[in-house]
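In: Quick one, what's the 3D model for this:
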Amino acid sequence: MSQVSKHFMSSKISEKVYGVFINCIKSSKSQTETVEFLNDLLSPPEKTMLAKRVAIAFMLLENKYTYEEISNTLKISFGTIAKVNSAFALKGNGYKKIIGNFVLKKSIRNSLSEFLDLIKPSTRTLMGEVFLKPKIKSKLKREEPL
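Out: Purely as a prediction, here's the structure:
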């Protein structure tokens, strides 16, 4: 997991450092250049953390998946999902613009569809009951006493 220094920079320096970081990403001329930069900059756990947050945003925008399904699929805590969800509710313009534009692009829409096809939407009813999946039903039927 990523570590943050216990020593804080002044807000003025922090803003400048953040600006440099954003400008570095913006200045890349190609996707390859951006990927190389991020691979050099981020550790594997940091890349995974960011990718999972983007995936959470996709799944929340689809509005088909429960917290439990998102958590089980991406192996993340409900707190992480809630953090992304609250970012949508309070200040989600960045998520909505970038991911919304991302979804509109055909090639990306196909990869998103492939990702979402790996996950089954919720089968819960309004009362919170869960329908048994066919494999579970057949297993229970086989185990019934004669």
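In: hey, let's count contacts and neighbours off CA atoms from now on
Out: Will do.
In: can you pull the buried residues of the strand or helix carrying Glu15?
Out: Using DSSP states H and E, Glu15 sits in helix 11-26. Residues of helix 11-26 include none that count as buried (16 or more other Cα atoms under 10 Å).
In: Also this sequence, please, to line up against the first:
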Amino acid sequence: MQKEITDSLVRIMTKIKDGALLQKFLDDLLTPAEKLMLAKRLMVAVLLQRGYSCGAVCRALKLSRGTVFLIQRELARGGDGYRTVFREFFQESYNKKTAGAIERFLNKITLPVKGSPSSMRRWKHALYQ
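Out: I've put the predicted structure just below:
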């Protein structure tokens, strides 16, 4: 029964082609906290695949180590869903607007190299952008 319910949700979401309609649907379906948690989980997978440590991801996204480790474990086991989404939307810069937002976020959480003025300028610029 649970699989049928979740399959129905997936079918509905894949049939919605209009971004504005999908946004309205998600606004009605999920609480703001649920939407934020889903977005954070996706960002965890992106950051881990970009080579960030679990600790850095926990601090940047304000998530528990348990949440980050669950996603890290899924990636280690294969994580085909995460990896496909990462490849399609982030690695190949398929969606330039989203990729740009991700890069700005990464610049904000990537701490400057100690003693490097250019790294400090990059970080300050990213913070106040």
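In: what's the TM-score here?
Out: Between these two chains, after superposing, the TM-score reads 0.79 (TM-score structural alignment, normalised by the length of structure 2); 114 aligned residues with a Cα RMSD of 2.1 Å.
In: how far is the helix or strand just after the helix holding Glu15 of structure 1 from where the chain is centred?
Out: Helices and strands here follow DSSP H and E; after helix 11-26 of structure 1, the next one along the chain is helix 31-41. Remark: helix 31-41 of structure 1 is offset 20 Å from the chain centroid, using Cα atoms, centre = their mean, to the nearest Å.
In: distance of the residue nearest to the spatial centre of structure 2 from Asp28 of structure 2?
Out: By Cα atoms, centre = their mean, structure 2 has its centre lying nearest to Met43, at 1.8 Å. Noted for Met43 of structure 2: a distance of 22 Å to Asp28 of structure 2, by Cα to Cα, to the nearest Å.
In: Would you mind finding the match for Ser77 of structure 1 in structure 2?
Out: In structure 2, the residue paired with Ser77 of structure 1 is Ser64, using TM-score structural alignment.
In: Point me to the helix or strand that includes Ile108 of structure 1.
Out: helix 106-117.
In: contacting residues around that helix?
Out: For helix 106-117 of structure 1, the external contacting residues (Cα atoms under 8 Å, 6 or more residues apart in numbering) are Met59, Phe102, Val103.
In: Repeat that for stretch 132-143 of structure 1.
Out: Residues contacting stretch 132-143 of structure 1 (Cα under 8 Å, 6+ apart): none.
In: Counting by contacts, list what the strand or helix carrying Gly66 of structure 2 packs against.
Out: Per DSSP H and E: Gly66 of structure 2 is located in helix 65-77. Applying 3 or more Cα pairs under 8 Å, 6 or more residues apart in numbering; DSSP states H and E, we find helix 65-77 of structure 2 packed against helix 32-49, helix 54-61.
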